[in-house]
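In: Based on what follows, work out the 3D shape:
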Amino acid sequence: MTEATTTDLREIPFQTADGGSATLSDYAGQVLLVVNVASKCGLTPQYEQLEQLQRAYADRGFTVLGFPCNQFMGQEPGSIDEILEYCSTTWGVTFPVFDKVKVNGGRAAPLYKALKRTRDAEGKKGPVRWNFEKFVIAPEGAIHRFRPNVKPDDPAVVGVIEASLPR
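Out: I've put the predicted structure just below:
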């Protein structure tokens, strides 16, 4: 879980795919799964599991938020329009996919700068290790971090989502 306050986190703006602005507050009361995604990565098939979670829990107050990232070996090289088309036609993605972000380094998106203060299951915080790193944010503020090799449908991820859903 994180030392960052989710009140601050929820007010950090980020850019939508159409050039607008959004914050996590736009999803108030929902369980969120924030994930940096890429179309040309060995982990790209995780899109299928992310969409399965979206479909399974959306009507119970859950949404996946996808943030394309090209920082890891150039595995998300396309334009945002190409990325959206790929996600829709290849994986049937219905969850929101936002504009491309950097997740590490001095030019990292402010949302990711805050999320990286969250510790994973081993108690480690810091840089995002690769594409498909996952952060589950509960409505009451708890944040859980899952590294890229933990699949979206892993019992640990699903357990946190189910335990955090609005009653």
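In: hey, let's count contacts and neighbours off CA atoms from now on
Out: Fine.
In: Which secondary structure elements does the helix or strand where A56 lies sit against?
Out: In this assignment (DSSP states H and E), A56 forms part of helix 46-57. If you count contacts as 3 or more CA pairs under 8 Å, 6 or more residues apart in numbering; DSSP states H and E, helix 46-57 packs onto strand 62-68, helix 80-91.
In: To check against the first, give me the structure of this:
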Amino acid sequence: MLLSLGIGSQIGILEGMLCTVFDIEILKRVSKQYITAVVCVICFLVGIIFTTGAGEYWLSMFDSFAGTIGLVVVALLEMIAVIYVYGHEKFTKDIYEMTGVKPGIYWQITWRYLAPSIMVVILGSSIVSMVIDHPKYQAWSKEEVSGERVM
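Out: Down below sits the predicted model:
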């Protein structure tokens, strides 16, 4: 069951990535099978990093950096692009055209002020946390692996 769940998740992730790649104008003339094969090989080669002896270290680094700073920056830039560059009036109109319901004042305030403010606070606190507590890998930390805490 776990194998089935893992394969299903990978197919979903790959499909989401490939839809974006297929929409690139330059690649529309290339066969979808070749694009899929190249993307799968690239993902496989990146995944080999995690199977080496230092794989746990790399996983820890990816988890601590990609899940905090990178993710928050992408979310903040998406909010800025949609609400301030594209315009919240156009965005509200698009939602009305797609759903038939105009978003209320709560959503307007959330999109324009609340969500970007929260993202800035999360980004700032993540940066401050990384500056105060230097990231370290527990398996290489002498303090963590001393005495009776040896694995």
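In: TM-score, when you put one on top of the other?
Out: Put the two chains on top of each other and the TM-score (TM-score structural alignment, normalised by the length of structure 2) is 0.26; 66 aligned residues with a CA RMSD of 5.1 Å.
In: quick revisit: and the helix holding A56 of structure 1 with strand 62-68, angle?
Out: Here helix 46-57 of structure 1 runs at an angle of 160 degrees relative to strand 62-68 (axes from the mean of the first three to the mean of the last three CA atoms, to 10 degrees).
In: can you pull the buried residues of helix 46-57 of structure 1?
Out: Using 16 or more other CA atoms under 10 Å as the test for burial, helix 46-57 of structure 1 gives 46-48, 50-55, 57.
In: swap in stretch 56-64 of structure 2?
Out: For stretch 56-64 of structure 2, by 16+ other CA under 10 Å, it's 57-58, 60.
In: any idea which helix is longest in structure 2?
Out: In structure 2, taking DSSP state H as the definition, the longest helix is helix 2-22.
In: that older thread, for the helices and strands packed on helix 46-57 of structure 1, state which one has the densest average packing.
Out: strand 62-68 (a mean of 25; mean count of other CA atoms under 10 Å).
In: by contact count, what packs against that strand?
Out: Right, strand 62-68 of structure 1 is packed against strand 31-37, helix 46-57 by 3+ CA pairs under 8 Å, 6+ apart.
In: Next secondary structure after the host helix or strand of T7 of structure 1?
Out: Element membership for T7 of structure 1 (DSSP H and E) is helix 6-10. For helix 6-10 of structure 1, the following helix or strand on the C-terminal side (DSSP H and E) is strand 14-15.
In: which helices and strands does the following helix or strand past that next one pack with?
Out: Next helix or strand after strand 14-15 of structure 1 toward the C-terminus (DSSP H and E): strand 21-22. Judged by 3+ CA pairs under 8 Å, 6+ apart, strand 21-22 of structure 1 is in contact with strand 14-15.
In: Show me what the strand it packs on packs onto, helices and strands only.
Out: Using 3+ CA pairs under 8 Å, 6+ apart: strand 14-15 of structure 1 touches strand 21-22.
In: Quick check: nearest residue in space to Q15 of structure 1, chain neighbours excluded?
Out: Once flanking residues are discounted, Q15 of structure 1 sits nearest to S21: 4.6 Å by CA to CA, 6 or more residues apart in numbering.
In: try V35 of structure 1
Out: Leaving aside its chain neighbours, V35 of structure 1 sits nearest to K134 (4.6 Å; criterion: CA to CA, 6+ apart).
In: Wait, that neighbour touches F146, no?
Out: Yes. With contact defined as CA atoms under 8 Å, K134 of structure 1 reaches F146; the gap is 5.0 Å.
In: which ones are touching I122 of structure 2?
Out: Remark: with contacts taken as CA atoms under 8 Å, 6 or more residues apart in numbering, I122 of structure 2 is in contact with V72.
In: picking that back up, make JSON lines from the helices and strands packed on helix 46-57 of structure 1 and add distance to Q15 of structure 1 to it.
Out: Shown next, in JSON lines, are those (distance: least, CA to CA, whole Å):
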{"stretch": "strand 62-68", "distance to Q15 of structure 1": "10"}
{"stretch": "helix 80-91", "distance to Q15 of structure 1": "11"}
